[in-house]
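Colleague: no FASTA, just this:
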């Protein structure tokens, strides 16, 4: 007799949703698409959006700039150094500089993690040009002419996509479509260029970790990635078990961050995820380089937010006190450096 599979134990898949259906003029189509996005956020915290409205030519161009920057000699890249403190999250970070810290903030624990849990990647981070809290740190223009403007142009293109995704989230929650927009009016977000250099797989190893398991701590993250792949999402039904998310050409992967989970009174999931070398990716024992571009969307830092309307009731009371965005974000930033 064959065993019956408990449906609740099956790993939920990351939904692939055609976002052009939300951008349509038909209200029923918009609502059903928004509901699908929200449902994916509630079950696994991730969704994959195709036809999202950002031209692929713009994405390809930004990947080209990223590859050009990381191909520079180290002495050129460090002309835009990330400051020692994580609270100023801008500029270039060399491999091993940043650590992934999951809810660990005390000094001794962070020090221990820094010594044992470094991820072999390099990054460059930027934001809006008029940010008084975290001003941008650029390499001299003659190091890579056009790089600065390319980053800024792509940042503001991502901001338009961010707002449309937030509109879909609002519709899914039964709120006014513009509900989340005033909370993100200053574009206090971050564009990160990431490069995982080619790496030799240790002898006898079956896989290679490229980024340790973690959650993001923003509202949402929009991820552009190349075709190398490797991102894996924790199965919410089986903690410690991870589900590969294969790259979908032309799509973006969107996930909810810790802040959105808390803001939604935990009806939305912020899910652990990691990056590993996909099976079969290595050639002669070497895993190829991987490039990705996450755009971290955060609330305006000057705000204090309370639970989203409709996410709490007498039967399901608020779990969190009103939260200062500045305090929350800076605490998380500081632990990474």
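Modeller: Ah, there it is. Just so it is clear, the structure is predicted and the values come from calculations on it, not from any experiment.
Colleague: CA only for contacts and neighbour counts going forward, please
Modeller: Will do.
Colleague: Could you report the neighbour count for residue 279?
Modeller: 11 (other CA atoms under 10 Å).
Colleague: Give me the spatial nearest neighbour of it, chain neighbours excluded.
Modeller: If the residues on either side of it in the chain are set aside, residue 279 comes closest to residue 207, at 7.0 Å by CA to CA, 6 or more residues apart in numbering.
Colleague: what about the spatially most central residue of the chain, distance to residue 254?
Modeller: Relative to the mean C-alpha position of the chain, the nearest C-alpha, by CA atoms, centre = their mean, is the one of residue 221, at 3.4 Å. Applying CA to CA, to the nearest Å, one obtains 6 Å for the distance of residue 221 from residue 254.
Colleague: Kindly report the same for residue 324.
Modeller: When distances are taken as CA to CA, residue 324 and residue 254 turn out to be 24 Å apart.
Colleague: and the lengthiest helix in the chain, which residues are buried?
Modeller: For the chain, the helix with the greatest residue count under DSSP state H is helix 147-172. When burial is assessed from 16 or more other CA atoms under 10 Å, helix 147-172 yields the following buried residues: 147-148, 151-152, 154-155, 157-159, 162-172.
Colleague: here's the one I want to compare it with:
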């Protein structure tokens, strides 16, 4: 995947960036104590870090799968008939899988978004449920997509194993809440944002939101992703910082499920996608998101004894036992009612669409 970085304009040096830790997956596989501590610090401070996948068999395989998925995403966007893709359109709120065309949702300023995506349910791709219909290009890629989901899940499970230790949980606790062989909302999303016409007003691709799931594995080569700094800051332009993509690295971020499980100790931070900086704005932007969600029947009760969120609502700190599927519905409903400000804004827009 690193060679793809050679085909895009350089990321500019004069834009505000967030200084994310770059952790070695190889060291984490080797149970390096210092690297594990850095992972925990990142999850407590802003919920984001870079993961260098180079140098391990599993990591190198993931990078090759990402290279394949980037090409698949480009072929889907550039070689497929849009009217044909609309036959597989997403139908929120009943389903958030399938094709979403440009401008189907709104950004913070009320303008149509500048992104299209195709989302594939993990349950569909690995065989947890009966297969859904997809365009031929996706159907032909099923074995590779299954392999992508399986590999991404395995990597995130290892990261979860380190969090088990730091949270004082029994080994395998977090993994048991995110099994790959049980129904969940986990997906692979291939996103594409075309360059805007010269002279047109700037339009973002994905507005400010937090992820509903447990942990997300993200690949992008062109900039545009921004993270709120610090996590509790007002979500205004001045408080967002670009993430600079790095060759051989995935971007990892925690989702909202980690808040109740950790009693508020871990962070799920707001992020958004805007027009790429500098000369990168002149080219197509592709990204691959694997947002892992808990099993639908997983309990959202607080797991850790060391949480910091004593004053939060019961659904936030996990004192009330509720399954993940109902917890997600509750949070969407509260967002629509304006009671929770910054959780999974994308999901609310899907419900309202």
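Modeller: Structure's in. What do you need? Just so you know, these numbers come straight off a predicted model, no measurement behind them.
Colleague: before we move on, the earlier item: trace the residue nearest to the centre of structure 1 over to structure 2, please.
Modeller: Using TM-score structural alignment as the criterion, residue 221 of structure 1 maps onto residue 216 of structure 2.
Colleague: Residue 154 of structure 1 too?
Modeller: Under the alignment (TM-score structural alignment), residue 154 of structure 1 maps onto residue 148 of structure 2.
Colleague: Which helix or strand contains the match of residue 221 of structure 1?
Modeller: Under DSSP states H and E, the secondary-structure element containing residue 216 of structure 2 is strand 215-220.
Colleague: swap in residue 189 of structure 2?
Modeller: Applying DSSP H and E, one finds residue 189 of structure 2 within strand 187-193.
Colleague: now that strand: which residue numbers in structure 1?
Modeller: In the comparison with structure 1, strand 187-193 of structure 2 aligns to the range 190-196 (TM-score structural alignment).
Colleague: what's the mean distance for the matching stretch versus structure 2?
Modeller: Once superposed with structure 2, the aligned residues differ from stretch 190-196 of structure 1 by a mean of 0.8 Å; criterion: mean CA distance after the TM-score superposition for structure 1.
Colleague: hmm, who's touching that stretch?
Modeller: Outside of stretch 190-196 of structure 1, the residues that reach it under the criterion CA atoms under 8 Å, 6 or more residues apart in numbering are 66, 70, 120-127, 151, 155, 210, 289-297.
Colleague: what residues are up against residue 307 of structure 2?
Modeller: Contacts of residue 307 of structure 2 were listed using CA under 8 Å, 6+ apart, and they are 262-265.
Colleague: Which residues are in contact with the match of residue 154 of structure 1?
Modeller: The contact partners of residue 148 of structure 2, by CA under 8 Å, 6+ apart, come to 62, 65-66.
Colleague: now do residue 275 of structure 1
Modeller: Counting by CA under 8 Å, 6+ apart, residue 275 of structure 1 makes contact with 209-213, 230-232.
Colleague: Neighbours of residue 321 of structure 2, how many?
Modeller: Residue 321 of structure 2 is surrounded by 14 other residues when neighbours are defined as other CA under 10 Å.
Colleague: how about the nearest residue to it, chain neighbours excluded?
Modeller: The shortest distance from residue 321 of structure 2 to any residue that is not its chain neighbour, by CA to CA, 6+ apart, is 5.0 Å, and that residue is residue 301.
Colleague: Which helix or which strand is home to the one you found?
Modeller: In the assignment (DSSP H and E), residue 301 of structure 2 maps to no helix and no strand.
Colleague: Could you check how far the residue opposite it in structure 1 once aligned is from residue 181 of structure 1?
Modeller: Under the alignment by TM-score structural alignment, residue 301 of structure 2 pairs with residue 306 in structure 1. Using CA to CA, residue 306 of structure 1 is found at 15 Å from residue 181 of structure 1.
Colleague: coming back round to it: go ahead and confirm the residue nearest to the centre of structure 1 touches residue 270.
Modeller: No: with contact defined as CA atoms under 8 Å, residue 221 of structure 1 and residue 270 do not form a contacting pair (10.6 Å).
Colleague: which neighbours do the two share?
Modeller: Listed contacts common to residue 221 of structure 1 and residue 270 are 255-257; contacts here mean CA under 8 Å, 6+ apart.
Colleague: how far off helix 142-166 does the strand holding residue 216 of structure 2 point, in degrees?
Modeller: Counting by axes from the mean of the first three to the mean of the last three CA atoms, to 10 degrees, strand 215-220 of structure 2 lies at 130 degrees to helix 142-166.
Colleague: Look at the most far-flung residue of structure 2 relative to its centre and tell me its secondary structure.
Modeller: Using CA atoms, centre = their mean, the residue of structure 2 lying farthest from its centre is residue 199. It sits 30.8 Å away. The local conformation at residue 199 of structure 2, judged by DSSP: H, G, I helix; E, B strand; the rest coil, is coil.
Colleague: so who does it touch?
Modeller: Applying CA under 8 Å, 6+ apart, we find residue 199 of structure 2 in contact with no residue.
Colleague: three-state assignment of residue 139 of structure 1?
Modeller: coil.
Colleague: now it: how far from residue 125 of structure 1?
Modeller: Shown here: residue 139 of structure 1 relative to residue 125 of structure 1, a distance of 12 Å by CA to CA.
Colleague: And the contacts of residue 275 of structure 1, which of them are buried?
Modeller: The neighbour count (16+ other CA under 10 Å) marks 210-213, 230-232 as buried among those.
Colleague: and of those, the nearest to residue 49 of structure 1?
Modeller: Using CA to CA, the shortest approach to residue 49 of structure 1 within these belongs to residue 231, at 15.6 Å.
Colleague: Could you find the counterpart of the closest one in structure 2?
Modeller: Using TM-score structural alignment, the equivalent of residue 231 of structure 1 in structure 2 is residue 225.
Colleague: Go ahead and confirm its match touches residue 274.
Modeller: Yes: with contact defined as CA under 8 Å, residue 225 of structure 2 reaches residue 274; the gap is 6.5 Å.
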